[in-house]
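Colleague: mind folding the following:
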Amino acid sequence: MGDAQVLAPAEQPPGNARRRMTNDYSALAAMVRPTGLMRRRYGYYWTRLVLTVLAFAGVWTAVALVGDSWWQLLVAAVMAVVLTQLAFLGHDGAHRQIFRSRAWNDWTARVVAGGFVGLSYGWWTDKHDAHHSAPNQVDADPDIGVGAIAFTREVIEERRGLRRWCAERQGWFFFPLLMLEGLNLHVSSVRTVFGRRPLAHRGVEASLVLARIVLYLVVVVWIMPVGLAAAFVGVQLALFGVLLGGAFAPNHKGMPIVPRDANLDFLRRQVLMSRNIRGGVVVDFLMGGLNRQVEHHLFPGMPRPNLAQVQPLVRTFCERLGVSYTEVGLVASYRIVLGYLNDVEHRMTEPFTCPVASAYGR
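Modeller: Sure thing, here's the model as predicted:
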């Protein structure tokens, strides 16, 4: 399962088999529920929220104290790390992991994302919810939609000239493109909050995002010369893009691609298209818990620190069903991702047979 394949469309399995496949996730959920791992972890999240906000304040204090010095680039790198951690907390709030109250989760995520990081909570939530509903499915998952990177053979085949040449070697451009992802996230957020698409609490989001971006730029230019200020912003945005984009990319890129008309049960849809990343506390910190992507996709509302505890149960359950459970190291995951991106056309020539259909001779 290390290399991406196309999940071939298949007929539905017989009625009883289809019901049994659908019940597999219910059986897993019934096993997880009594463990108490879905309960909120208020101590963990309040501690993390307070410490991360204090770190945010500390970084801005350092900006003021360092002043007109190229040491500011080190401060910019630290700021990128802190902003990435705040973005992870916004992600957890959007998934209702922090509080029991939906409103508390929504507003915490909205303030953290907009006021601290400068991103639109509404724009990101719509995009991320679509991804969770159909990971790696063509025309359904926005994370493999048409963009600078081509994730499917048909997108590459539509490109001509220089764009085709770049698409065939896009793995080499992956990390440089990630350096632009921070800027891209801010641009997309501004377009959304000031655009015409439906957006809940547009006024609040627009105020938060605009105030954060304007104050950030004003303070940086006020404290530093223009050249140093530009370098500071560039380093912070580039590293932020690499850290945040680099935490999401290894989890699905290079895993099977689901055709637009394929139909899978919930458990297999989430497990077969996701990849876990092995590692200790450093990987947990850098990836904000997203390194346990299989468990996160199966139980998106489970608090981040509980994912490690439910992992053995999920892995054993998948092995019992014969459902492939993928887990690799961080370096290996990027090797798979880059190898796939450099060879999308050939990696997708052999269809991946639907496990639900093949189990019943279809």
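Colleague: going forward, measure contacts between C-alpha atoms and count neighbours the same way
Modeller: Will do.
Colleague: show me what the longest helix seen in the chain is packed against.
Modeller: Scanning the chain for the helix with the most residues, using DSSP state H, yields helix 42-66. The contact analysis (3 or more Cα pairs under 8 Å, 6 or more residues apart in numbering; DSSP states H and E) places helix 42-66 against helix 72-94.
Colleague: run the chain-centre distance for the helix it packs on.
Modeller: 14 Å (Cα atoms, centre = their mean, to the nearest Å).
Colleague: what lies in contact with it?
Modeller: 49, 52-53, 55-56, 59, 62-63, 66, 98-99, 105-106, 108-110, 112-113, 116-117, 125, 231-233, 235-237, 239-240, 243-244, 288, 303-304 (Cα atoms under 8 Å, 6 or more residues apart in numbering).
Colleague: tell me how many other residues surround the nearest residue to Leu264 once chain neighbours are set aside.
Modeller: Distances taken as Cα to Cα, 6 or more residues apart in numbering put Val356 closest to Leu264, at 7.3 Å, once the chain neighbours are dropped. For Val356, the neighbour count with other Cα atoms under 10 Å is 21.
Colleague: can you give me the distance of the closest residue to Arg292 other than its chain neighbours to Val214?
Modeller: Closest residue to Arg292 apart from its sequence neighbours, by Cα to Cα, 6+ apart: Asn276 at 4.9 Å. As judged by Cα to Cα, to the nearest Å, Asn276 and Val214 stand 38 Å apart.
Colleague: second chain to compare with the first, below:
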Amino acid sequence: MALQPAHEDKEAKKDPQSGAGSSMQLFTWEDIGLCTGQGHPQQKQWLVIDRKVYDIGHFYQQHPGGAQIISHYAGQDATDAFTAFHANNALVRKYMSSLLIGELAQDQTSMEPSKNKLLVEDFRELRATIERMGLLNPNGLFFFLIFLQILLLEAASWITLWYFGTSLLPFLISAVLLTTSLTQAGFLQHDLGHLSVFRKPKWNQVVHMFVIGQLMGLSASWWKLTHDQHHAKPNCICKDPDLSMHSTLFTLGKVPSVELGMKKKKFMPCNHQHKYFFVSEYRYFPKEYEYFSGLCRHRISDCLVFVCLHRVLESIWFILLFFMSHIPMNIDYDKNLDWFSTQLQATCNVDQSLFNDWFTGHQNFQMEHHLFPTMPRYNCWKVASLVKSLCAKHSIEYQCKPLLTAFADITQSLWILTQGK
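Modeller: Below is the predicted model:
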């Protein structure tokens, strides 16, 4: 459908930022696209939420969630992303009034004409159903038991060394126990970072800083800023920071592989990426740390006790989980698809079982997690059948694999890229 100009309404055409006029200014999708981009002479970046048009050109640098994540949606309909990331939408909207410059004209669709309107409407109805079922509400007991598991595993690790000494077998057992403890702590901080443990966002933020800082020796703000960008535009080149972090060691996706080939930049070690991916360092440490004591604690244990063995094992664990869910999937530049399609083309699931749920921290339900990032992880399986039904209705592939197959697909997908296929 061709874009039509906005209605020529004198009242509507008055500048809403100056306070003149009683009606909102009306815009077309073409207007929004033309007045978007950091290179725009007036620093305009417009986006749409529930048909309202907001100019974030002077705000994105102050955005609490980070400048990049909100800029990724400049010129686009950010309604579903806004709903997914904000636990209290009503409260956030109160602070958005100063950014409001108008709304879509009546002859404009509620979303870009390129999007599948029926799919978007069905997904929004699905989210409303999930909210009515209470599946976005956290259960404190579950996460208390997870935290208790973390403490007991770490205590068992140190007790093993203290009681049995530092001979090879106790050393290895202790390293495995500590690796498991830290990995489960990684899953817990992931839950806290997504505001899915406590009902109040502030409690999630405070406990998140403790878990990731004291138990893992990392920065909560660094993790939050990068991980939310990943969720906003997963597997989107130049927008998903997880792709950028691995770009020096891997050629990820057919599009980047072709581009490097055209530039004649296909060189070692990427030609052998399928052989070494599992020992690549998953953790890219930031320059600043929020908890110096947590950092010192882990550096001491790394150097004096386990000589980084548990960090190596932990990295392999995390790299397998991240790669199996994303690397075999579509990797491309942002095509401005609807939220449902954006998430499902970049993620896949792993079969449910008690072991798989525990081993992956429920990240085996990656599609449901990406669609509803604030939903407590133990509810993902309840939503899976609903998501699968919506996929079937709109002829979208719902990918779910056995765990070992998912691991094998990592190697296969990376090997195919080295062959230029």
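Colleague: tell me how they score on TM after superposing.
Modeller: The TM-score (TM-score structural alignment, normalised by the length of the first structure) is 0.78; 305 aligned residues with a Cα RMSD of 2.4 Å.
Colleague: before we move on, the earlier item: more neighbours, Asn276 and Val214 of the first structure?
Modeller: Asn276 (24 against 11).
Colleague: picking that back up, which residue lines up with the residue nearest to Arg292 of the first structure in the second structure?
Modeller: In the second structure, the residue equivalent to Asn276 of the first structure is Asn349, according to TM-score structural alignment.
Colleague: was I right about its match contacting His369?
Modeller: No. The criterion here is Cα atoms under 8 Å, and Asn349 of the second structure misses it with His369 at 9.9 Å.
Colleague: okay, and the common contacts of those two?
Modeller: Common contacts of Asn349 of the second structure and His369, defined by Cα under 8 Å, 6+ apart, comprise Gln363.
Colleague: strands of the stretch 151-300 of the first structure, start to end?
Modeller: All strands of the stretch 151-300 of the first structure, identified by DSSP state E, counting those that start in this stretch, fall at 276-277.
Colleague: thinking again about what came up before, PyMOL command for the buried members of the contacts of helix 72-94 of the first structure?
Modeller: In PyMOL, this line selects whichever of the contacts of helix 72-94 of the first structure come out buried by 16 or more other Cα atoms under 10 Å:
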select buried, resi 49+52+53+55+56+59+63+98+99+105+106+108+109+110+112+113+116+117+125+232+233+235+236+237+239+240+243+244+288+303+304
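Colleague: the contacts of helix 72-94 of the first structure in helices, which ones?
Modeller: Counting by DSSP H, these place 49, 52-53, 55-56, 59, 62-63, 66, 105-106, 108-110, 125, 231-233, 235-237, 239-240, 243-244 in helices.
Colleague: how close does Ala156 of the second structure get to Lys254 of the second structure?
Modeller: 45 Å.
Colleague: correction: Phe143 of the second structure
Modeller: From Phe143 of the second structure over to Lys254 of the second structure the distance is 39 Å, taken as Cα to Cα.
Colleague: hang on, isn't Glu168 of the first structure packed against Asp343?
Modeller: Yes. Taking contacts as Cα under 8 Å, Glu168 of the first structure lies within contact range of Asp343: 6.6 Å.
Colleague: residues touching the residue nearest the centre of the second structure, list them.
Modeller: Geometric centre of the second structure, nearest residue: His231, 2.4 Å, by Cα atoms, centre = their mean. Listed by Cα under 8 Å, 6+ apart, the contact set of His231 of the second structure reads Asp240, His370, Pro373.
Colleague: number of residues surrounding the closest residue to Phe306 of the second structure other than its chain neighbours?
Modeller: Spatially, and ignoring its direct neighbours in sequence, Phe306 of the second structure is nearest to Ala175 (6.8 Å; Cα to Cα, 6+ apart). Around Ala175 of the second structure sit 25 other residues, with neighbours defined as other Cα under 10 Å.
Colleague: show me where the stretch 1-150 of the second structure has helices.
Modeller: In the stretch 1-150 of the second structure, the segments counted as helices under DSSP state H, counting those that start in this stretch are 29-34, 67-71, 79-85, 89-94, 117-132, 140-164.
Colleague: so can I have TSV of these showing distance to Phe292 of the second structure?
Modeller: Shown next, in TSV, are the helices of the stretch 1-150 of the second structure (distance: least, Cα to Cα, whole Å):
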stretch	distance to Phe292 of the second structure
helix 29-34	45
helix 67-71	26
helix 79-85	29
helix 89-94	32
helix 117-132	39
helix 140-164	20
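Colleague: hey, which of these is tucked in deepest?
Modeller: Ranked by mean neighbour count, these are led by helix 67-71 with a mean of 20 (mean count of other Cα atoms under 10 Å).
Colleague: re the thing from before, in the second structure, what range does the one helix or strand the residue nearest to Leu264 of the first structure maps to match?
Modeller: Using DSSP states H and E, Val356 of the first structure falls within helix 355-358. Using TM-score structural alignment, none of the residues of the second structure align to helix 355-358 of the first structure.
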